[in-house]
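Chemist: after the sequence you'll find the predicted model.
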Amino acid sequence: MKVLKFEDLIVWQKSIVITVKLYRHFEKHPDFGYSNQIRRASVSISNNIAEGFDRSTPKDFNRFLYIAKGSCSEVKSMLFLGFQLGYFSDLEMHQYFTEVDEIGKMLFGLSKSLDRKN
């Protein structure tokens, strides 16, 4: 089955879900610098998937998937920092980290499948 639009990609859907969760988690958080950065990094995941999908070649798409993967790593790093700062409970940290890690693995898999097609 060929995916015709980025909205059909499960990895894009999951990236939107985690972004909404993080936006809600930090809606009224006093540390604007931190909350703004983790939200921007999470938005970057879905935006790079979308932008890359609509590029003209698989090679272009793959480049944007690598950027999205980098944004995933940034969110994970921010999660570790936020946990150390007391912004997340143990359970929240585990849940967010697990979701972001899964997205990263999905991006890696999608990237590898594009490599095999080239």
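Modeler: Ah, there it is.
Chemist: only C-alpha atoms for contact and neighbour calcs from this point on.
Modeler: OK.
Chemist: right, and the helix or strand after the helix or strand residue 24 falls within?
Modeler: For residue 24, the host element (DSSP states H and E) is helix 10-25. Using DSSP H and E, the helix or strand that follows helix 10-25 towards the C-terminus is helix 32-53.
Chemist: how far does that next one sit from the chain's center?
Modeler: 7 Å (C-alpha atoms, centre = their mean, to the nearest Å).
Chemist: tilt between that helix and helix 10-25?
Modeler: In terms of direction (axes from the mean of the first three to the mean of the last three C-alpha atoms, to 10 degrees), helix 32-53 departs from helix 10-25 by 160 degrees.
Chemist: next up, a structure to set beside the first:
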Amino acid sequence: MKRQPARRFQDLIVWQKAHQFVLSVYRYTANFPKTEKYGLTSQFRRAAISIPANIAEGFKKKSSPDKARFFNIAQGSLEECRYYLILSHDLDYGENSAIQQEIQEVSKLLQAYISSILAPGS
């Protein structure tokens, strides 16, 4: 049985997981020191938001290279978040192993989605 293609970006599992990651980042950064409000908290949240936002934008692009470009931008934002998790841990801003697992899952799904888009005959 062949799966129906997604009709909306919200149907994509990779977008759903990326959105959940954003919600986790908001919960995690809510406990950061107030001095980080315009620093790490803001940067981390913006980078996290960029992941599902670029997935959503790329979803409606017509050509595979255009789609892949937006998903690659999402990958860049994901790696930025990966660094912010390292920094947050090193600054003792809270336990983040669960959120690290979330980012790993999003990373794998995003890579698989890009690979399927760029596969010959897709």
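Modeler: Good, I have the coordinates. Computed from a prediction, not measured in an experiment: that's the story for all the values here.
Chemist: so the helix holding residue 24 of structure 1 matches what in structure 2?
Modeler: Mapped onto structure 2 using TM-score structural alignment, helix 10-25 of structure 1 spans residues 13-28.
Chemist: if we can go back for a sec, distance from the helix holding residue 24 of structure 1 to structure 2 after superposition?
Modeler: Average distance, helix 10-25 of structure 1 versus aligned residues of structure 2 after superposition (mean C-alpha distance after the TM-score superposition for structure 1): 1.0 Å.
Chemist: please verify my assumption that residue 99 of structure 2 contacts residue 20.
Modeler: No: applying C-alpha atoms under 8 Å, one finds residue 99 of structure 2 not in contact with residue 20, separated by 9.9 Å.
Chemist: residue contacts, the residue most central in space within structure 1?
Modeler: The residue lying closest to the centre of structure 1 (C-alpha atoms, centre = their mean) is residue 45, at 3.7 Å. Contacts for residue 45 of structure 1 (C-alpha atoms under 8 Å, 6 or more residues apart in numbering) come out as 12, 15, 67-69, 71-72.
Chemist: out of those, the closest to residue 111 of structure 1 would be?
Modeler: The shortest approach to residue 111 of structure 1 among these belongs to residue 69, at 9.7 Å (C-alpha to C-alpha).
Chemist: cool, thanks, signing off.
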